[in-house]
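A.B. asks: one predicted model, sequence on top.
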Amino acid sequence: MKFVSYIYKGNQGYGIVSKDNTKVIPMDILLKKIGKDLPENFLEFIRTYSDSLIPNLQEVINHNGNGTISLDNVKITAPIPYPRRNVFCLGKNYADHALEVKSLPGGKAAIPDHPIYFTKVADPVIGHMDKVLIPKDYTEKIDYEVELAIIIGKDGKDISPEDVESHIFGYTIGNDISARDVQTKHVQWFKGKSLDTFTPMGPWIVHKSEIEFPVELDIRCKVNNEIRQNSNTKNLIFDIPYIISDLSKGLTLRAGDIILTGTPAGVGIGFSPHKYLKSGDVVECFIEKIGTLVNVIE
């Protein structure tokens, strides 16, 4: 089940994408049929219902005969354009990537012994086919990072590894756009990753029931159709049960929180010479069983 946020005829909405990825069933139609109130946006849907309506929604979809909208007629937005707080991120969580980023803040090119957590402002998150705007008077070294994003489904603190999946709502694709020169100048990651439009995400959220746990998905990134990153989430140094259990120690994760799990090797700074993004570049981020997130650099 894929959940999408969109704009249709000037109005914002959200719903469920058909299995062939050609149509969307608006959530107001689905919830009306099962007698539930419609939350204002998809973030509030997760906070209100979490997983509780999945069987009901599936039954309604199976018998739905009308009310769909062609995906060609909507503007897909980020699934959660305005997260309730900053996006949680992990640095150097693939061994090959940890070894390629020698010049970045966060220590030497060693594989970390513990998760490296940081955060980035996403206000708003941008969506599929949206433009990444380079502030050319401020930075010249813009990089891409395809990442599996986890959407938390219910509040939890001190979550055991065995209970982690029950706290997940679903997964989407993130592109952790980064200004490498800003990172280096400030000797930390926050500012260089928090510039406006630097958090593309989407095109939709796939419910966890569609993806087997543990999560082992092919993950790739292309720039202008050239494959730059190509790996599998099974290569995460710290896997999803470890990440969520460890992050939740003494820190309450909230329904709707977003966690970017790290990026594999092949980022622009890892090449010699570097391959940074420039105006006109098209970046395609793909994750198996989720789809493709496309953004244009401007």
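C.D. replies: Now that the structure is in, tell me what you want to look at.
A.B. asks: C-alpha only now, for contacts and for neighbours.
C.D. replies: Will do.
A.B. asks: okay, and the residue of the chain positioned farthest from its centre sits in which element?
C.D. replies: Within the chain, the residue lying farthest from the chain centre (CA atoms, centre = their mean) is G65, at 31.4 Å. Per DSSP states H and E, G65 falls between elements, in no helix or strand.
A.B. asks: now it: how far from N56?
C.D. replies: Separation of G65 from N56 (CA to CA, to the nearest Å) stands at 16 Å.
A.B. asks: where along the stretch 51-200 of the chain do the helices fall?
C.D. replies: Secondary structure of the stretch 51-200 of the chain by DSSP state H, counting those that start in this stretch: the helices cover 54-62, 95-100, 180-186, 190-193.
A.B. asks: those: which one's closest to Y242?
C.D. replies: Nearest to Y242 among the helices of the stretch 51-200 of the chain is helix 95-100 (16.0 Å), distances taken as CA to CA.
A.B. asks: which other residues reach that closest one?
C.D. replies: Contact with helix 95-100 is made by 92, 109-112, 235-237, 263-267, 270, as judged by CA atoms under 8 Å, 6 or more residues apart in numbering.
A.B. asks: now the strands for the stretch 1-150 of the chain?
C.D. replies: For the stretch 1-150 of the chain, strands defined by DSSP state E, counting those that start in this stretch occupy the ranges 2-8, 11-17, 23-26, 69-70, 75-76, 87-91, 116-120, 131-132, 142-143, 146-152.
A.B. asks: another one to put next to it:
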Amino acid sequence: MRLVRYRHDGKPWLGSLVRDYIVPLNAIANYFPTMLSLIEGGPVALEMAHELTAKGADAVAYDTASLLCPVERPGKFLAIGMNYQKHIAEAEKLGVPPPVNQAWFNKQSSCVAAPYAAIDPGPSVALDYEVELAVVIGRPGRSIAKEQAANHVFGYTVTNDVSARDWQAHSPTVTVSKSFDTFGPLGPCIVTRDEIPDPHNLRLKSVVNGEVRQDGNTGDMLYSIWDQIAYLSAGMTLETGDVLATGTPSGVGIGQNPPVFLKSGDRVRCEIEKIGFIENVIK
């Protein structure tokens, strides 16, 4: 399934995206009023959503819907740095040594934004883009074995790990520079795990004003999604609705020669095969 949140009559609704229209899931809203509750509902909730989707009642055109962030406020929004082989090589040219292990950081949950919302650079004058495959956790767990990691994934979505490179230089940690309001657009939908049996063979691209900047494949990851889940859960509980951004391929703005940063009016499109795209204009 392809699950969305959208605004209707001034209220957030859940829906199922089918080709170019959205089937409302409001008939099960008494049981599952939010995306988090739907995810927590497990197979029972998904079966009810499937039945409504098959009926297709009261469908609305996708291009007329006002989409919201599919995960309203994740409990944890974690992201891994330098996890694509070519991005590591790109960073090394800038004098950034490769990490000796998985290098995770926290994006504050207040940074999430709708898939087509404007991005506010705030005080940054060196704004950059990073297309990433994001994992939405379904079943919670701690000390999850790599071989069992897939069972804890609910689905996948697209994110842009927007980064203030000038603020990134202020500190050895990147949490602030990657957590400005609107620096975590997600969407357009959550594609459930069953529809993407191999998340390690997906093409992902970022396009700025019609120009392709990043064009990679999730198969270039240094640490697989299963490695990531096992590593994180070794010491912390991954909870339902947590979001994991799994790394970005080469081609980021700071890696250009000379560096090319985003400016007001630029349109950034991040897309991933089998999921869709998000597109955001810089304020």
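C.D. replies: In hand now; what should we look at? Worth saying up front: this structure is predicted, and the values here are computed from it rather than measured.
A.B. asks: quick one: TM-score?
C.D. replies: After superposition, the two chains reach a TM-score of 0.95 (TM-score structural alignment, normalised by the length of the second structure), with 283 aligned residues with a CA RMSD of 1.7 Å.
A.B. asks: ok so, going back, quickly compare the strands of the stretch 1-150 of the first structure and say which is most buried.
C.D. replies: Comparing the strands of the stretch 1-150 of the first structure by mean neighbour count (mean count of other CA atoms under 10 Å), strand 146-152 ranks first with a mean of 26.
A.B. asks: that strand: how far from the chain's middle?
C.D. replies: Centroid separation between strand 146-152 of the first structure and its chain, computed with CA atoms, centre = their mean, to the nearest Å, is 4 Å.
A.B. asks: for stretch 264-277 of the second structure, same thing?
C.D. replies: Offset of stretch 264-277 of the second structure from its chain centre (CA atoms, centre = their mean): 11 Å.
A.B. asks: and what about L186 of the second structure, helix, strand or coil?
C.D. replies: Secondary structure state of L186 of the second structure, per DSSP: H, G, I helix; E, B strand; the rest coil, is strand.
A.B. asks: just say helix, strand or coil for the counterpart of P249 of the second structure in the first structure.
C.D. replies: Alignment note: P249 of the second structure maps to P264 in the first structure; criterion TM-score structural alignment. Here P264 of the first structure is recorded as coil under three-state DSSP.
A.B. asks: how near is P264 of the first structure to E284 of the first structure?
C.D. replies: Distance of P264 of the first structure to E284 of the first structure, given as CA to CA: 15 Å.
A.B. asks: if you count what's nearby, which of those two comes out ahead?
C.D. replies: Higher neighbour count among P264 of the first structure and E284: P264, with 27 against 23, using other CA atoms under 10 Å.
A.B. asks: quick check: that one vs R220 of the first structure, distance?
C.D. replies: Note on P264 of the first structure: its distance to R220 of the first structure, by CA to CA, is 9 Å.
A.B. asks: which neighbours do those two share?
C.D. replies: V146, Q229, N230, S231.
A.B. asks: in ChimeraX, select just the buried ones from those.
C.D. replies: Remark: buried members of the shared contacts of P264 and R220 of the first structure, expressed as a ChimeraX selection using 16 or more other CA atoms under 10 Å:
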select :146,229,230,231
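A.B. asks: now the contacts of helix 95-100 of the first structure in TSV, with distance to H128 of the first structure?
C.D. replies: Converted to TSV, the contacts of helix 95-100 of the first structure look like this (distance: CA to CA, whole Å):
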residue	distance to H128 of the first structure
K92	25
A109	32
A110	34
I111	32
P112	32
N235	26
L236	25
I237	28
T263	19
P264	21
A265	23
G266	22
V267	20
G270	25
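A.B. asks: quick check: nearest residue in space to the alignment partner in the first structure of Y156 of the second structure, chain neighbours excluded?
C.D. replies: Y156 of the second structure maps onto Y171 in the first structure, with residues paired by TM-score structural alignment. Spatial nearest neighbour of Y171 of the first structure, excluding adjacent residues (CA to CA, 6 or more residues apart in numbering): I150 at 4.8 Å.
A.B. asks: ok, V131 of the second structure next?
C.D. replies: Per CA to CA, 6+ apart, closest to V131 of the second structure is N160, 4.7 Å.
A.B. asks: show me the contacts for that neighbour.
C.D. replies: For N160 of the second structure, the contacting residues are Y129, E130, V131, E132, F183, G184, P185, L186, C270, by CA under 8 Å, 6+ apart.
A.B. asks: what's around the second one, how many residues?
C.D. replies: The one in question is E130 of the second structure. E130 of the second structure: 22 surrounding residues under other CA under 10 Å.
A.B. asks: can you find the partner of it in the first structure?
C.D. replies: E130 of the second structure maps onto E145 in the first structure, by TM-score structural alignment.
A.B. asks: what helix or strand is the aligned residue in the second structure for I243 of the first structure on?
C.D. replies: If you follow I243 of the first structure across to the second structure using TM-score structural alignment, you land on Q228. Taking DSSP H and E as the definition, Q228 of the second structure sits inside helix 225-233.
A.B. asks: report the angle between that helix and strand 131-137.
C.D. replies: Per axes from the mean of the first three to the mean of the last three CA atoms, to 10 degrees, the angle that helix 225-233 of the second structure makes with strand 131-137 is 60 degrees.
A.B. asks: got a list of what the most centrally placed residue in the second structure touches?
C.D. replies: Central residue of the second structure (CA atoms, centre = their mean): T159, 3.1 Å from the mean position. Counting by CA under 8 Å, 6+ apart, T159 of the second structure makes contact with V131, E132, L133, A134, G184, P185, L186, G187, A245, C270, I278.
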